[in-house]
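>>> Below: sequence and its predicted model.
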Amino acid sequence: MDVQIALMLAQDGLTNGAIYALLALALVLVFAVTRVIFIPQGEFVAYGALTLAMMQAGTVPATVWLLAGMGATAALIDGGLALRAGQPRKLVGVLGWNLGYPLGLAALLAALPVKDMPLAAQVLLALAVVVPMGPLMYRLVFQPIAAAPILILLIVSVAVHVAMVGLGLLFFGAEGQRTPAFSDANLELGPLMVSGQTIWVVMSSVVLIVGLYQFFERTLYGKALRATAINRAGARLMGISPSLAGKLTFFLAALIGALSGVLIAPITTIYYDTGFLIGLKGFVAAIIGGLASYPLAAVGAVLVGLLESFSSFWASAFKEVIVFTLIIPVLLWRSLTSRHVEEEE
């Protein structure tokens, strides 16, 4: 291995690490606020990328009908609760968001020449389809069992992952897809040639991480999520709605996942089940951070990306094994250095 090859591998590792950092941050956030180990995080990566690919192929993405089905179910539940509580005025908001938005979006996608629209508009429409699935998933699946033990939440999370993989095969088929790069420019740094898409991935990750930091530090909703993550019971006593915190957390997780999929779709072929491995690598990074520390999770993500990149050069057949083996010493170290704490009631 010479210096040029090492620099190319490091570039690939940092690019992958930037994506893993975003997913690790989402996993840490979801677990801290809701106690859910969010296994389907990777599926939002695949759904975001493949939804964009379907739009660029000139077809209405099937995910919009999944969004409509989830919205109709949520409208039925919340509408029934509103009528039972004697609050018919809430029906307008319930029906407008849960039914009006997905159906209006489907009509818009069918009417517009999405295939010929600028890439930025296509990306925004893909995010508009995939991201609202996050809060709807929390409302339908996790909110009714929010007080359940962590093991039950994990089992349900695995079930949701299996369902989303199956639906992905139904919606997108077994063939992989790629999307056009955001930029065809190349930047020459000495012996290293950096592609424009790599710059997009790294810069977008940095901007999103900084944006999330500002959100948690400076906004009321961000501070509410931080309070819920630190002490759920105390946050409830201060008037912070657990259901609102859960929906907002899943919204951010879906946004991070879908945007990550859009960013990596031009540099790797995305299949309906690709998100699982990507999400697992983000999970390894989150474990390095103890599912609690955002900076450690980000550092772990870069480490995972570099380890994967260099492993693909030295032992490409075993690169996944090497990456996932990293979790064993981390868990051993954490089990020896941390004390057992009973689960919060």
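Thanks, I have the structure now.
>>> Every contact and neighbour count from this point should use C-alpha atoms.
Noted.
>>> Which other helices and strands does the lengthiest helix in the chain contact?
Ranked by residue count, the top helix of the chain under DSSP state H comes out as helix 3-34. Packing partners of helix 3-34 (3 or more CA pairs under 8 Å, 6 or more residues apart in numbering; DSSP states H and E): helix 41-56, strand 192-195, helix 196-218, helix 220-230, helix 242-264, helix 274-288, helix 294-314.
>>> tell me the angle the first one makes with helix 274-288.
Read that as helix 41-56. 140 degrees (axes from the mean of the first three to the mean of the last three CA atoms, to 10 degrees).
>>> Packing partners of helix 41-56?
helix 3-34, helix 119-130, helix 150-172, helix 242-264, helix 274-288.
>>> okay if I get those as a markdown table plus mean neighbour count and distance to residue 42?
Below are the helices and strands packed on helix 41-56 laid out as a markdown table (neighbours: other CA atoms under 10 Å; distance: least, CA to CA, whole Å):
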| stretch | mean neighbour count | distance to residue 42 |
| --- | --- | --- |
| helix 3-34 | 23 | 8 |
| helix 119-130 | 19 | 13 |
| helix 150-172 | 17 | 9 |
| helix 242-264 | 24 | 7 |
| helix 274-288 | 25 | 4 |
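>>> To residue 200, which of those lies closest?
With CA to CA, the closest approach to residue 200 among these belongs to helix 242-264: 7.5 Å.
>>> Included below, for side-by-side comparison, is a second structure:
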Amino acid sequence: MTTRSLLPARRPVPGVFVALAITWAIGWLVVLVDGGHLVNQSTTVSLLHVAAGLGFVAVGQTLVILGGSLDLSVAYVVSLSTLVAAETMAGRDSALLPAIGLTLLVSAGIGLLNGLLVTAGRINAFIATLGVGLLLKGYLDNGYAGPAGTTSPALVQTLGYQRVGPVPLAFLLLLLVAGACWFALARTRFGHHLLAVGGDEEVARLSGVRTHRVRVTAHVLCSLCAGIAGVYLASRLGSGAPRVGSEGLYDLESIAAVVIGGTALAGGRGGVVGTIGGVLLLAAIDAVFNQLAVDAFAKQVVRGVIIIAAVAVYARGTLRKVAG
């Protein structure tokens, strides 16, 4: 039996984009009735900036979930990455590349630790990554009372605020990262193995797939994506922020985007295209609510309803397949 024969059928996930279009149309109408304007350049730029920050994390989260795992440490990896980047740069353009390199190295190291705890340590991914996240939280809470470091002016100008028309450079970078992950999943051995491991780890192992190596690699890539998000947020804020990841709920929000995008929480089915749709949907809801001046509590209620509905739709579809 070949690895390709283990792969579940992968279908496009257009539903989330239909939901995005409907949400945007309804939002535009409600905002218009309220006397505002939703479709303008400033709103579009803001929406895409929000999508970029969450999108980097969600793309990485997609990889670990596809492999049948999970990462609850990403929010703290994001926060730590902003600090590593900003403190290393210390406002110097000359330190830009070394700072980015160090940030990604630290992020990859955390991902490696997560992967080894899940595979070699045989610890449930929820517990392992939550534990690593709490360790990082303890370090951040004890070591930093507020913002620290200064981001390179060149990074602020380019990644933080430069645009191509109404599209921020950061969002284009997100599309590049998502495209690379899509290619890896669809066209490389790693991608085929990752989907096989998420679909049925034991069958994949018996077919010769090095399941532990695949899952560790997925965790490293997930943390690298969180590190990229940290560099981006540092460019927006101009300094390191020890609470930006947890206050932004990047752990739960990224999982929500993945689920809304159609990726199965059990692993083995889904992809980054749907995740980008999920990210844009959450960002669109934010944009509409900001225009309507809706409070944060209501935003979270709506998000919760959307996530529950997405999981219910997935579960219902799964039950129909089993019954059929």
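Cool, the structure landed. As the structure is a prediction and not an experimental result, all values here were calculated from the model.
>>> Nearest to residue 83 of structure 1 among the helices and strands packed on helix 3-34 of structure 1 would be which one?
So among the helices and strands packed on helix 3-34 of structure 1, helix 242-264 is nearest, using CA to CA, at 19.2 Å.
>>> What's the average distance for that closest one when superposed on structure 2?
Superposed on structure 2, helix 242-264 of structure 1 shows a mean distance to its aligned partners of 1.0 Å (mean CA distance after the TM-score superposition for structure 1).
>>> hmm, who's touching that helix?
For helix 242-264 of structure 1, contacts defined as CA atoms under 8 Å, 6 or more residues apart in numbering pick out 19, 22-23, 26-27, 29-30, 33-34, 41-49, 52, 123, 127, 130-139, 143, 197, 200-201, 224-225, 228, 232, 236.
>>> Which stretch of structure 2 lines up against it?
The aligned range for helix 242-264 of structure 1 in structure 2 is 211-233, by TM-score structural alignment.
>>> and what of stretch 82-98 of structure 1?
Residue span in structure 2 matched to stretch 82-98 of structure 1, by TM-score structural alignment: none.
>>> Same question for stretch 199-212 of structure 1.
Counting by TM-score structural alignment, stretch 199-212 of structure 1 sits on residues 168-181 of structure 2.
>>> any idea how far that stretch is from the chain center?
12 Å (CA atoms, centre = their mean, to the nearest Å).
>>> Can you list the buried residues in it?
168-175, 177-178, 181 (16 or more other CA atoms under 10 Å).
>>> Ok, stretch 289-298 of structure 1 next?
289-294, 296-298.
>>> quick one: contacts for the residue most central in space within structure 2?
Centroid-nearest residue in structure 2: residue 58, 1.5 Å away (criterion: CA atoms, centre = their mean). Contact analysis of residue 58 of structure 2 by CA under 8 Å, 6+ apart lists 253-255, 257-258, 275-276, 279.
>>> want to throw those residues into a markdown table with distance to residue 134 of structure 2?
Converted to a markdown table, those look like this (distance: CA to CA, whole Å):
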| residue | distance to residue 134 of structure 2 |
| --- | --- |
| 253 | 18 |
| 254 | 18 |
| 255 | 18 |
| 257 | 23 |
| 258 | 23 |
| 275 | 26 |
| 276 | 28 |
| 279 | 25 |
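>>> Can you list which of the residues you listed carry over to structure 1?
Compared against structure 1 with both residues aligned by TM-score structural alignment, their matches' CA atoms under 8 Å, the contacts of residue 58 of structure 2 retain 254-255, 257-258, 275-276, 279.
>>> so which two of the residues you listed are the farthest from each other?
255 and 276 (12.0 Å).
>>> That's all I had, so thanks and see you.
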